[in-house]
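Student: got a sequence here, can you build the structure:
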Amino acid sequence: MAETRDHLFLQCSVSIQVWSQLLQRLGQSGASLHYWQDLMQWLISLPHSLSRTLVRLSVQALIPIVWRERNSRIHNGTSQPASVLFKLLDRQIRNTLLARLPHRRCQGLLTLWFQHE
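Tutor: As a prediction, the model looks like this:
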């Protein structure tokens, strides 16, 4: 199968599993993101019940994690399960939110992150 942006970040089995965990954590387990266009549209039209900051932070953290996993598989022949990748994502979100606690825009986001744990 040809590697495309859609396949790598949204359609491969590992990406699907990590996205599923992320969407569940955000309380959006019913969201369907199969194509980059779907992701962009979802980001533009987020429900008001969701924090745009938390969602965008999560997506911005997830993309490089998937990219590094892809490179590790191709160049090093090593791989990690989706559960480990989600733990990396979770740790990165927690660290980022803890570092930004004093910022008004980030107050309450840590609570939201744990809301659907």
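Student: hey, let's count contacts and neighbours off CA atoms from now on
Tutor: Will do.
Student: can you tell me what sits against the top helix by length along the chain?
Tutor: Secondary structure of the chain per DSSP state H: the longest helix is helix 52-71. In this structure, residues lying in contact with helix 52-71 by CA atoms under 8 Å, 6 or more residues apart in numbering are 8-9, 15, 22, 26, 43, 46, 79-80, 85, 88-89, 92-93, 105-106, 109, 113.
Student: packing partners for the host helix or strand of residue 112?
Tutor: Here residue 112 sits within helix 109-115, counting by DSSP states H and E. Under the contact criterion of 3 or more CA pairs under 8 Å, 6 or more residues apart in numbering; DSSP states H and E, helix 109-115 touches helix 13-25, helix 82-99.
Student: now these in TSV, with distance to residue 53?
Tutor: Output for the helices and strands packed on helix 109-115, formatted as TSV (distance: least, CA to CA, whole Å):
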stretch	distance to residue 53
helix 13-25	14
helix 82-99	10
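Student: from the ones you listed, which stretch is densest packed?
Tutor: When you average the neighbours per residue for each of the helices and strands packed on helix 109-115 (mean count of other CA atoms under 10 Å), helix 13-25 leads with a mean of 19.
Student: compare with the first, here's sequence two:
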Amino acid sequence: MSWAELLSWQRSSSSAAPSLLRKIAAQSTVYQIWKQRNNVVHNHVSIPASTIFKLIDREIRNIITARRKRKLFRNLMQVWLI
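Tutor: Model prediction:
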């Protein structure tokens, strides 16, 4: 996926993935990729893709859980888990 495709996906409208969830997923993905890049450059250690996917999933769940009482976040976990 290219940067343009990520931005296009983030801006698209979809009933399956609300805008807020797409923004959280994009932010988490970019953050984890950046951490992986820094880990390779500075520590010469590469983390397996499966571990990065688990980290992204955990971060998204944590973001939603921390804000679960806010109106926009109430049903977001259900959508994420589907």
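Student: TM-score for this pair?
Tutor: The TM-score (TM-score structural alignment, normalised by the length of structure 2) is 0.90; 82 aligned residues with a CA RMSD of 1.1 Å.
Student: on that earlier part again, which residue range of structure 2 does the longest helix of structure 1 align onto?
Tutor: Aligning helix 52-71 of structure 1 against structure 2 (TM-score structural alignment) gives residues 19-38.
Student: by how much does the matching stretch deviate from structure 1 on average?
Tutor: When structure 1 is superposed, stretch 19-38 of structure 2 averages 0.7 Å from its matched positions, counting by mean CA distance after the TM-score superposition for structure 1.
Student: circling back: in the helix holding residue 112 of structure 1, what's buried?
Tutor: Judged by neighbour count (16 or more other CA atoms under 10 Å), helix 109-115 of structure 1 contains these buried residues: 109-110, 112-113.
Student: same question for stretch 4-22 of structure 2.
Tutor: Neighbour-count burial for stretch 4-22 of structure 2, with 16+ other CA under 10 Å as criterion, is recorded at 10, 17-19, 21-22.
Student: contact partners for residue 22 of structure 1?
Tutor: Contacts here follow CA under 8 Å, 6+ apart; on that basis residue 22 of structure 1 touches 58, 86.
Student: re earlier: okay, buried residues for the longest helix of structure 1 please.
Tutor: In terms of neighbour count (16+ other CA under 10 Å), helix 52-71 of structure 1 has its buried residues at 54-55, 58, 61-62, 65-66, 69-70.
Student: so how far is it off the chain centroid?
Tutor: Here helix 52-71 of structure 1 is found 5 Å from its chain centre; the criterion is CA atoms, centre = their mean, to the nearest Å.
Student: what angle sits between that helix and helix 82-99?
Tutor: 140 degrees (axes from the mean of the first three to the mean of the last three CA atoms, to 10 degrees).
Student: which position in structure 1 pairs with residue 62 of structure 2?
Tutor: Taking TM-score structural alignment, the alignment pairs residue 62 of structure 2 with residue 95 from structure 1.
Student: residue 6 of structure 2 too?
Tutor: Taking TM-score structural alignment, the alignment pairs residue 6 of structure 2 with residue 39 from structure 1.
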